[in-house]
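Asks: please find the sequence and the predicted model below.
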Amino acid sequence: MTAPPKKAFPLRLDPALYAAIERSAAGDLRSVNAQVEYLLREALTRRGVKVSVSQTPKRGRPAKQEDDNG
């Protein structure tokens, strides 16, 4: 089962704001996209808005299933 795809949309930011997010992301070893998502979740949590985290698919090979025939 795969996770639903992330919603893509254009976002216009002030260049100074983008630069600040970029520096913050580098300090946290995240991409700018991941940092924006993190900051949005943090801001919503502070406002008391609950945001559930989508389940991400597991990596690697699927578990080997036992065969009933032998």
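Replies: That came in fine, so what should we check first?
Asks: CA atoms for contacts and neighbours, from now on please.
Replies: Will do.
Asks: quick one: the helices in this protein?
Replies: Listed in chain order, the helices of the chain (DSSP state H) span 15-27, 32-46.
Asks: only the buried residues of the longest one, if you could.
Replies: Along helix 32-46, the positions that meet the burial threshold by neighbour count (16 or more other C-alpha atoms under 10 Å) are 32, 35-36, 41.
Asks: and here is the other one:
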Amino acid sequence: MAKRKAYPLRLDPQLYAAIEKWADDELRSVNAQIEMLLKEAAKKAKRYPPKVKKET
């Protein structure tokens, strides 16, 4: 498995509480919930996964 990047993140306490409740509702950790939300946003923006340039 690829090494995961650790990154400190500061969040508004009300936002954290909302994400914490949402994560609990979906049986995830807060960290997993944030990662899932970021991945969905990146996919929606067509930025994830990164495009791989084909060598010709």
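Replies: Yes, it's here. No experiment lies behind these values; they were computed from the predicted model shown.
Asks: among the helices of the first structure, which comes closest to residue 3 of the first structure?
Replies: Comparing the helices of the first structure against residue 3 of the first structure with C-alpha to C-alpha, the closest turns out to be helix 32-46 (16.6 Å).
Asks: re the thing from before, export the helices of the first structure to a markdown table and append columns for distance to residue 4 of the first structure.
Replies: A markdown table is the format used below for the helices of the first structure (distance: least, C-alpha to C-alpha, whole Å):
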| stretch | distance to residue 4 of the first structure |
| --- | --- |
| helix 15-27 | 24 |
| helix 32-46 | 16 |
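Asks: for residue 5 of the first structure, find the nearest of these.
Replies: It's helix 32-46; of the helices of the first structure, that one is closest to residue 5 of the first structure (C-alpha to C-alpha) at 14.5 Å.
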